[in-house]
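Engineer: My questions concern the predicted model and sequence given below.
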Amino acid sequence: MIRDACAADAAACAAIYAPFVSDTWISFEIEAPDEAAMALRIADYAASHAWLVAEVDGKIAGYAYGSPHRTRAAYQSSCDVAVYVDPAFARQGFGRALYDALLPRLAGRGCHAAFAGIALPNEPSEALHRAAGFTPLGIYREVGWKLGGWRDVGWWQRLL
């Protein structure tokens, strides 16, 4: 089931996200947000764009959200998107289901273009975005330093 996230989902979302922060360069954050910080993110992004969770038998399998792309006024109709799936539920279609629910919701809220940054290499994420209709735009080379090395970020876009 795909549904709107609420504050009660913050602990599960934080638990899903934490290993991506601490063990990979998929997220460029250095410190994983705790439950309280995640609850604030859920509230902020749900109000401005959308934050959805995939729930299976009462367990959160993953989440996806839209957020502002940039702060200047002309960017108001663009958004950034992200999806994170618990590794226990990986490659079962949850990422695609989340995007299939999120992207129309964002379009309904006036978003015209969605952008996703993918820290490279990350073939599973690239495949997901390709399947969800995103096209690659280019690569920011050596844009972030994480886990002892410079990391590239590929940028993808989908017009909504």
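Structural biologist: That came through, no problem.
Engineer: C-alpha only now, for contacts and for neighbours.
Structural biologist: Will do.
Engineer: residues contacting the residue most central in space within the chain?
Structural biologist: Geometric centre of the chain, nearest residue: residue 82, 1.3 Å, by Cα atoms, centre = their mean. Neighbouring residues of residue 82 by Cα atoms under 8 Å, 6 or more residues apart in numbering: 64-66, 116.
Engineer: Report all helices and strands that the strand or helix carrying residue 115 contacts.
Structural biologist: Take DSSP states H and E as the rule and residue 115 turns out to sit in strand 113-120. Secondary-structure packing of strand 113-120 (3 or more Cα pairs under 8 Å, 6 or more residues apart in numbering; DSSP states H and E): strand 78-85, strand 149-159.
Engineer: which residues of this protein fall in helices?
Structural biologist: Here the chain has its helices, by DSSP state H, at 10-23, 35-48, 94-108, 123-131.
Engineer: Next one for the comparison:
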Amino acid sequence: MRSGATEVQVRPGVEGDLAALTDLYNHYVSETPITFDTEVFTPEERRPWLLSHPEDGPYRLMVATDAGSQEILGYATSSPHRPKPAYSTSVETTVYVAPHAGRRGVGTLLYRSLFEALAGEDLHRAYAGIAQPNEASTRLHERFGFRYVGTYEQVGRKFGRYWDVAWYEKPL
């Protein structure tokens, strides 16, 4: 798949991606309110997260790489929405794109691949929480059929201020 001037490949995430995925996520931890984690992770601390996303089943990790360099440009996941059994047909989805790879369609390629991979799973709904403001993420989710369902106001505190999270849902 082409994204901007770069050929992009999307594939399931593997153990060898752990360090690069951790570095990418840590950028968002330390520099943005997009995630409410406040302390960066080591790859070993992040390993359980990676292992919780196998190549099959409802909880997936899709990775976008530059076809030439194999550099990770972003990733998308589906994860449990809540831990109680009645939520098992619902997932929370998310996308993280490397800062230098934004606005090139990488998020779109990742979500397309993720939802194609989830098509055969016993899932009913996908949910996404978007820390506000984040117009690019809102546009991406709406493009994939998510609809706004409500906002948790001032639900997270990071960088000395409170942030709202808008919630979106999509039928699967």
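Structural biologist: That came through, no problem. Note that the coordinates shown come from a computational prediction; the quantities given were computed from them, not determined experimentally.
Engineer: Quick TM-score on the pair, please.
Structural biologist: Here the TM-score for the pair of chains, by TM-score structural alignment, normalised by the length of structure 1, is 0.95; 160 aligned residues with a Cα RMSD of 1.2 Å.
Engineer: any idea what the residue nearest to the centre of structure 1 aligns with in structure 2?
Structural biologist: In structure 2, the residue paired with residue 82 of structure 1 is residue 94, using TM-score structural alignment.
Engineer: Tell me how far that match lies from residue 60 of structure 2.
Structural biologist: 11 Å (Cα to Cα, to the nearest Å).
Engineer: repeat for residue 110 of structure 2
Structural biologist: The separation that residue 110 of structure 2 has from residue 60 of structure 2, given Cα to Cα, amounts to 11 Å.
Engineer: Looking at these two, which is more packed in?
Structural biologist: residue 110 (28 against 24; other Cα atoms under 10 Å).
Engineer: Skipping its backbone neighbours, what lies nearest that one in space?
Structural biologist: Among residues not flanking residue 110 of structure 2 along the chain, residue 76 sits closest, at 5.8 Å (Cα to Cα, 6 or more residues apart in numbering).
Engineer: how about the one you found, what's its match in structure 1?
Structural biologist: In structure 1, residue 76 of structure 2 lands on residue 64 (TM-score structural alignment).
Engineer: Likewise for residue 158 of structure 2?
Structural biologist: Checking TM-score structural alignment: residue 158 of structure 2 goes with residue 146.
Engineer: what sits against that match?
Structural biologist: Listed by Cα under 8 Å, 6+ apart, the contact partners of residue 146 of structure 1 are 25, 28, 30.
Engineer: for those residues, which one is nearest residue 77 of structure 1?
Structural biologist: Closest to residue 77 of structure 1 out of the contacts of residue 146 of structure 1 is residue 28 (24.5 Å), distances taken as Cα to Cα.
Engineer: so what's that closest one up against?
Structural biologist: Residues near residue 28 of structure 1 by Cα under 8 Å, 6+ apart: 21, 144, 146.
Engineer: Now do it against residue 150 of structure 1, distance only.
Structural biologist: Distance from residue 28 of structure 1 to residue 150 of structure 1, by Cα to Cα: 11 Å.
Engineer: Check the contact lists of these two and give me the overlap.
Structural biologist: Both residue 28 of structure 1 and residue 150 are contacted by residue 144, under the criterion Cα under 8 Å, 6+ apart.
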